[in-house]
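# sequence plus the predicted model coming up.
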Amino acid sequence: MSEHLTQIPSTMLEAELDTLFSVSQILSRSLDLPETLREVLQVIGEGCGLGLGLVALLSDENGNELFISAAHGLDMEAASRIRYLRGEGVLGLVLERGRSVILDEVRREKRFLDRLGAYSPDKPFIAVPIRIGSELVGVLASQPDTCEDGLLDERAHFQEMVANLIGQSVRLARQVAKEKRDILDERDDLRRTVRGQYGFSSIVGRSEPMKHVFDQLRQVAKWNTTVLIRGETGTGKELIASAIHYNSPRSASPFVKLNCAALPENLLESELFGHEKGAFTGAVSQRKGRFEQADGGTLFLDEIGEVSPAFQAKLLRILQEGELERVGGSRTLKVDVRVIAATHRDLELAVEEGKFREDLYYRLNVMPIYVPALRDRIEDIPDIARFLVGKIAKLQGRELGITDSALRLLSQHHWPGNVRELENCLERAAVMCDNSSIDRDLVLMCGIEERLQAPRPKLRPVSIPAPMDLQDENMDEREKVIAALEQAGWVQAKAARLLGMTPRQIAYRIQTLNITVRQI
């Protein structure tokens, strides 16, 4: 070994060591494999006289075809179109034999194809394998700048060392590419799962009021319009908001939620707008608020009717201008956020009483969606109950069903807590269920019968106005429905009879005409 080294000029050894150091630096600083390989070829060409270099890699892990991934001193555009099969040309010969091929002169080798027409026929050519462990993954080839000078084997040995370093980078690039593919596949799977969980199909209902809601959802999901979801507590307003987001063009971006009633006002501002470090006691670092987190996506503000008038003014600015300042900061930040708000409050009454800003009300109420109470869509209860039982069964990891008698009993209940109360009832029944089916007795054990038999609260006296002529042509439809409700003591079934409608039809009119039902 020492005798071999003494035959190599010291200047050549120094150049090779310096070049190897530069190659290792290049390979360690970037994951852009083609660009990294191009730099490596440039360094070995300039540092060690190995010009007209190229790296050809297998098209895949089990492939038999080489493609040129990087080149130096060659026409890369032309080179990128060239392929070498196993055994084809000198590069294919390296792939076939699995060892280096060293030519004293290019013109002496009939298998040298010179498809690029760039190589000198009287100069040597070196092609060495690139390996990952024992697996051959490519070829590193170059043409020395000088004719054979007795140092060709040394140049080939140096090129093999460079190829070994390249092999480690190819291994890392493959690993990163695989992990990226796995992450993208997982992301796509999650998106499909989320769309299935929060799509329109997850909202159960075939009644007329729900058909109207579905029509609105399909339309509003296409656009960036602000939506205000109205409805009693427990009707599924958050589910409606999720369906809008995950069926909109923003579905790939964040869906951020905040219950405005869950936080005091001083924390609500920080939670929504974020804060700078040191803005208040405990603010040990900068923090992005929900608006910034939802940038490019959707922000769902539940119980928007609970925020104070002072905070409403701050909220109005960001809805109008798309701008905010973090608590304790002075820099104005721009955000692109679609806002979906929800409330069970009568915002119109709150505006009249001065508890809710009128300008904020109109800013939020661009597209109102009214979610009907469960008692106003009794015909949906069996389907909803079956859906919820399936959901509970999946969580409990067992087969579970519900009998028709149990469904009939559930359909008789008033459900003041709406779908949330129904789900709680079914979950209690499932916990007590020893077999695979929730029957009527289990539903009775959840207290449904007691609620049906519980004494009704005494009604406070109300003054019934003098009957109005419901056939008066000067009255519009909204006035007629309100007049009928007044005459019927706000009992929808009686009002429907007065107007010659079905209970379902008048419930639909009340919703679409934005009539606030009085509880008497």
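Nice, I can see it.

# going forward, measure contacts between C-alpha atoms and count neighbours the same way
Will do.

# so Arg174, which state does it fall into?
helix (DSSP: H, G, I helix; E, B strand; the rest coil).

# OK, contacts around it?
When the contact criterion is Cα atoms under 8 Å, 6 or more residues apart in numbering, Arg174 has no partners at all.

# ranges for the strands of the stretch 151-300 of the chain?
Taking DSSP state E, counting those that start in this stretch as the criterion, the stretch 151-300 of the chain carries its strands at 227-230, 255-259, 274-275, 287-288, 298-302.

# quick one: contacts of the second one?
Around strand 255-259, the neighbours that count as contacts under Cα under 8 Å, 6+ apart are 242, 245, 290, 293-294, 297-304.

# against Thr235, how distant is the residue positioned nearest the centre of the chain?
Residue closest to the average C-alpha location in the chain (Cα atoms, centre = their mean): Ala252, at 4.0 Å. Distance of Ala252 to Thr235, computed by Cα to Cα, to the nearest Å: 26 Å.

# residues in contact with the residue nearest to the centre of the chain?
Ala252 neighbours (Cα under 8 Å, 6+ apart): 191, 246, 297.

# and for Asp185, the neighbour number?
Asp185: 12 surrounding residues under other Cα atoms under 10 Å.

# for Pro372, same thing?
20.

# go on, Ala385?
Neighbours of Ala385 using other Cα under 10 Å come to 23.

# who's in contact with the host helix or strand of it?
Assigned by DSSP states H and E, Ala385 falls within helix 381-396. If you take Cα under 8 Å, 6+ apart as the criterion, helix 381-396 is touched by 204-205, 374, 399-402, 407-408, 410-411, 422-423, 426-427, 430.

# and Cys243, how far from Leu57?
No, residue 243 isn't Cys; it's Ala. 46 Å.

# one more: Gln175?
15 Å.

# the two: which has the busier surroundings?
Leu57 (24 against 12).

# what comes up buried for the helix or strand harbouring Arg38?
Per DSSP H and E: Arg38 is located in helix 33-48. Buried residues in helix 33-48, counted by 16 or more other Cα atoms under 10 Å: 33, 36-45, 47-48.

# quick one, what contacts Arg420?
So Arg420 contacts 234-236 (Cα under 8 Å, 6+ apart).

# out of those residues, grab the one that's most surrounded.
Counting by other Cα under 10 Å, top hit in the contacts of Arg420: Thr235 with 21 neighbours.

# still on that earlier bit, any idea which of the strands of the stretch 151-300 of the chain gets closest to Leu165?
Counting by Cα to Cα, Leu165 lies closest to strand 287-288 out of the strands of the stretch 151-300 of the chain; the figure is 42.9 Å.

# and here's the other structure:
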Amino acid sequence: MTHPSPSISPVSDAAKLLLLRDIAEIMRAPGNVRDALETVLERIRQTLPVLRGSVTLISPATGEIRIEASCGLKESERLRGRYARGEGVTGRVIQTGQAMCVTDVSEEPLFLNRTGSRDLQNEAISFLCVPIRLAGQSVGALSVDRLQADSPTLQEEMDLLHIVTALLGHAAFEGQRFMDDAGVKASTLADMFHTSSPVMRHVLEQMKHVAHAGTTVFLQGESGSGKEVAARAIHAASPRADGPFISFNCAALPENLVESEMFGHERGAFTGANALRKGRFELADGGTLFLDEVGELSLPVQAKLLRVLQERSFERLGGTQTLHVDVRIIAATNRDLEAMVEEGTFRRDLFYRLNVFPIRLPALRERKDDILPLASRFAQRFARANGREEARLSLAVMDMLQRYDWPGNVRELENVMERAVLLMEREDIILPQHLPLSLHSEYRAAQAESPEHCCVLPAHPATLPQRVAELERSCIVEALAASGGHMGKAAQALGLTERIMGLRMRKYNLRYQTFRSKTVGLLTGKSKA
């Protein structure tokens, strides 16, 4: 049940003119395109009753639509803002070039809430989305969430946003040119995965071999192990890199909608089909289609998918015209399809069609060498997103991360780091109390079994002396690691004499020989490997 929005005074013409003047000046000024777009969004939020805003752009390399600038969104929410053409309100606006005004998002079936930033049950939100056009082509969209209002008020603001998008056209085009297309410009697959794990290196070799072929790839692995990242990497390293990469989660929609999403539908094909809609196979023509959670498809949809894989042709729902597509298929699942075949819940012939080149992605607990570098990378990214210069891992946190089993794999690690950075205080260092209870319980068990191999983890909440000692020990460890165990260089970096450095090392039971190993570089996230 949505709550009624408070009374809001209408925006004056003078305020609107001042907004447009400021936007024109922002767009004329030299500088980073994304920064300029985010400044524009903040300026809009100062003038209109806007809760959140975003600029989505079409990737010129993949055809994917994604949020490139935002206000009111966390970094993790912004990264979730990805769409195919025609998908959701944003994808529909960009595909048709027609603006949309959704008075109540909780009642609009097209509204996906892909970022997960809205509480649709308790927030009374209207959504305005206007295409950004240049030379007659849609290159992106400007969208805002605002408190619910009457139709005349929303139309006034839509008119204003149309003028704003006219000012953003050239900047959006420049933004397209420099979009970070999920590692498309990366020189190697290893760079995209940031891995030094031997087991993961073997996986990357498999990916490298299959990337340049048109072979169907079957990715297997636990939830959160990086199957979509692997699919994007294979696409980016393939001759199809300039074509679209279209992703479809087979478990995300009810069965009656899956077929329409995959193959599209004609106008009038069913109740509510008011216009022709292209399916994912059609959108992926010339590129790659990633079918995630393929084990969740029903047997009737499996039969239709098998026909497309065999003939590379299909008809839209309600249509008679046979369409032919050139699409590479990458399928993924966290289920045991061979067992499902024996049970009769997955077609044997479809399994053989998909299982041409199987690749198993290891769980994070099988690639422990990657845990700390990944954690450091996530922490730095979330720190920058929250206006901090850096976020370092304390020694106890490093030990806790390596001892945890990570049932949610890389996705869980990313979420843990985001939470830790938000709880992190002035020291810019992540401490044990910033980690969730699930990590503490497993670490306590490890302490009980082998206390000599665990860092001292104080009771929670930690006292000030305990936290100061933890910070001091972490700084000494980082300095020793950076210097390769050279006490003199480490002491100089910390502003200490070698005598004081030696006393501190004895206090914390640290030996310089320990830091002559290459593995210490990984503990600090500064390894050159």
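Happy to help now that I have it. The shown structure was predicted, so the numbers you read here are calculated from the model rather than taken from an experiment.

# superposing both, give me the TM-score.
Superposed pair, TM-score by TM-score structural alignment, normalised by the length of the first structure: 0.50. Supporting alignment: 277 aligned residues with a Cα RMSD of 2.5 Å.

# helices or strands up against the longest helix along the second structure?
In the second structure, assigned by DSSP state H, the helix with the most residues is helix 151-177. Counting contacts by 3 or more Cα pairs under 8 Å, 6 or more residues apart in numbering; DSSP states H and E, helix 151-177 of the second structure is packed against helix 13-28, helix 33-47, strand 50-58, strand 125-134, strand 137-147.

# what residues in the second structure pair up with the helix holding Arg38 of the first structure?
Across the second structure, nothing matches helix 33-48 of the first structure (TM-score structural alignment).

# stretch 280-293 of the first structure too?
The aligned range for stretch 280-293 of the first structure is 270-283, by TM-score structural alignment.

# ok, residues contacting the matching stretch?
So stretch 270-283 of the second structure is contacted by 84-86, 244, 246-248, 260-268, 289, 316, 318, 325, 327 (Cα under 8 Å, 6+ apart).

# what's the ChimeraX syntax to select whichever of these are buried?
Per 16+ other Cα under 10 Å, the buried members of the contacts of stretch 270-283 of the second structure correspond to this ChimeraX selection:
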select :84,85,86,244,246,247,248,260,261,262,263,264,265,266,289,316,318,325,327
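
# just the contacts of stretch 270-283 of the second structure: which are in helices?
260-263.

# between these, which is nearest Arg43 of the second structure?
Nearest to Arg43 of the second structure among those, with distances taken as Cα to Cα, is Glu261, at 37.1 Å.

# looking for the alignment partner of that closest one in the first structure.
By TM-score structural alignment, Glu261 of the second structure lines up with Glu271.

# for the stretch 1-150 of the first structure, what spans make up the strands?
So, for the stretch 1-150 of the first structure - with DSSP E, counting those that start in this stretch - the strands run 50-58, 65-72, 83-85, 101-103, 125-132, 135-144.

# centre of the chain to the second one, how far?
Okay, so that is strand 65-72 of the first structure. Relative to its parent chain, strand 65-72 of the first structure has a centroid offset of 37 Å by Cα atoms, centre = their mean, to the nearest Å.

# if we can go back for a sec, just the contacts of helix 381-396 of the first structure: which are in strands?
Among these, the ones falling in strands (DSSP state E) are 401-402.

# how deep is the closest residue to Leu426 of the first structure other than its chain neighbours tucked in, by neighbour count?
Leaving aside its sequence neighbours, Leu426 of the first structure sits nearest to Val389 (Cα to Cα, 6 or more residues apart in numbering; 6.8 Å). By the measure other Cα under 10 Å, the count of residues near Val389 of the first structure is 23.

# cool, Leu17 of the second structure as well?
12.

# residues contacting it?
With Cα under 8 Å, 6+ apart, Leu17 of the second structure has no contacts at all.

# can we see that at 10 Å?
Each residue near Leu17 of the second structure by Cα atoms under 10 Å, 6 or more residues apart in numbering is listed here: 23, 160.

# and if you look at Leu309 of the second structure?
So Leu309 of the second structure contacts 216, 327-329, 350, 353-354 (Cα under 10 Å, 6+ apart).

# now do the same for it: its match in the first structure.
By TM-score structural alignment, Leu309 of the second structure lines up with Leu319.

# about what we covered before: got the angle for the longest helix of the second structure vs helix 33-47?
Counting by axes from the mean of the first three to the mean of the last three Cα atoms, to 10 degrees, helix 151-177 of the second structure lies at 170 degrees to helix 33-47.

# all strands for the stretch 401-520 of the first structure, in order.
401-402, 437-438.

# show residues contacting the first one.
Read it as strand 401-402 of the first structure. 382, 385-390, 392-393, 426, 429-430, 435-440, 443.

# apply 6 Å and report the result again.
The contact list for strand 401-402 of the first structure (Cα atoms under 6 Å, 6 or more residues apart in numbering) reads 437-438.

# over which residues of the second structure does it lie when aligned?
By TM-score structural alignment, strand 401-402 of the first structure lines up with residues 392-393 in the second structure.

# and the matching stretch against the first structure, how far off on average?
Between stretch 392-393 of the second structure and the aligned residues of the first structure, the post-superposition mean distance stands at 2.0 Å (mean Cα distance after the TM-score superposition for the first structure).

# what's the spacing between that stretch and its chain's center?
On Cα atoms, centre = their mean, the centre of stretch 392-393 of the second structure falls 22 Å from that of its chain.
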